[in-house]
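K.L.:
Have a look at this prediction, sequence included:
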Amino acid sequence: EFPSAGSVFKRPLGSFAGKLIEDCGLKGMSVGGAAVSEKHAGFIINKGGATSDDIKKLIDIIKNTVYCRTGIMLECEIKFIG
């Protein structure tokens, strides 16, 4: 439905990134045109006009929220170039 780069985070030991993100209530959260997918919380989708800065900010929010609520630090699977 919307373009994405696929799975954003590596699977943390003993859990799934998407489940942790969903359990933290982050499905649908957006920054600019970037949003956490409603279908799979481990994906960030481009709802239109998302910039790399939007995506980086959303990733930071996700990582910080998941860490504060679970003690698990998510690690990015995607690599930013430039």
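P.N.:
Arrived safely, thanks for sending. Residues are numbered from 1 along each chain as shown.
K.L.:
alpha carbons only for contacts and neighbour counts from here, please
P.N.:
Will do.
K.L.:
all strands for this protein, in order.
P.N.:
For the chain, the strands defined by DSSP state E occupy 4-7, 30-31, 34-36, 43-46.
K.L.:
winner for burial among these?
P.N.:
Sort these by mean neighbour count, taking mean count of other CA atoms under 10 Å, and strand 34-36 sits at the top with a mean of 26.
K.L.:
Centre of the chain to that one, how far?
P.N.:
7 Å (CA atoms, centre = their mean, to the nearest Å).
K.L.:
just to revisit the earlier point, of the strands of the chain, which approaches Ile78 most closely?
P.N.:
strand 4-7 (7.7 Å; CA to CA).
K.L.:
here comes the other one, which I'd like you to weigh against the first:
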Amino acid sequence: NPPGDYAGRLIEAAGLKGAAVGGIQVSRQHANFFINPGGAGSASAADVVALIEHVQRTVEDRFGVRLSPEVQLVGEWPAGQRLA
């Protein structure tokens, strides 16, 4: 969470509840959680990363705050992939 604020509040205020990429989506109940409503096999790791990046860009563009994910990527990812 950024100092003096909450990631979930910023994500919600940016209108991202329910936003989706592939099979992964921002929860409509708790904006700081991603859910896989289609169950196993409906979302890829690339979908998750793309949604993280979309949320980061949108919040940063709207509020000037760059959210940092709490997850760590493992394995090999394209050179342009940035989550920090």
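P.N.:
Great, that's in hand. Remember, it's a predicted structure, so these values are computed and weren't measured experimentally.
K.L.:
TM-score for the pair, please.
P.N.:
With the length set by TM-score structural alignment, normalised by the length of the first structure, the two chains reach a TM-score of 0.85; 72 aligned residues with a CA RMSD of 0.6 Å.
K.L.:
hang on, the earlier thing: closest to Glu22 of the first structure out of the strands of the first structure?
P.N.:
Proximity to Glu22 of the first structure (CA to CA) singles out strand 34-36 among the strands of the first structure, at 9.3 Å.
K.L.:
So which bit of the second structure is the closest one matched to?
P.N.:
Under TM-score structural alignment, strand 34-36 of the first structure corresponds to residues 24-26 of the second structure.
K.L.:
Check the burial of Gly71 of the first structure by counting its neighbours.
P.N.:
Neighbour count of Gly71 of the first structure, defined by other CA atoms under 10 Å: 10.
K.L.:
what range in the second structure does the longest helix seen in the first structure sit on?
P.N.:
Longest helix in the first structure by number of residues, with DSSP state H as the criterion: helix 52-70. Counting by TM-score structural alignment, helix 52-70 of the first structure falls onto residues 45-63 of the second structure.
K.L.:
From Ala14 of the second structure, how far out is the residue nearest the centre of the second structure?
P.N.:
In the second structure, the C-alpha nearest the mean C-alpha coordinate belongs to Ile52, at 2.8 Å (CA atoms, centre = their mean). Ile52 of the second structure sits 14 Å away from Ala14 of the second structure, going by CA to CA, to the nearest Å.
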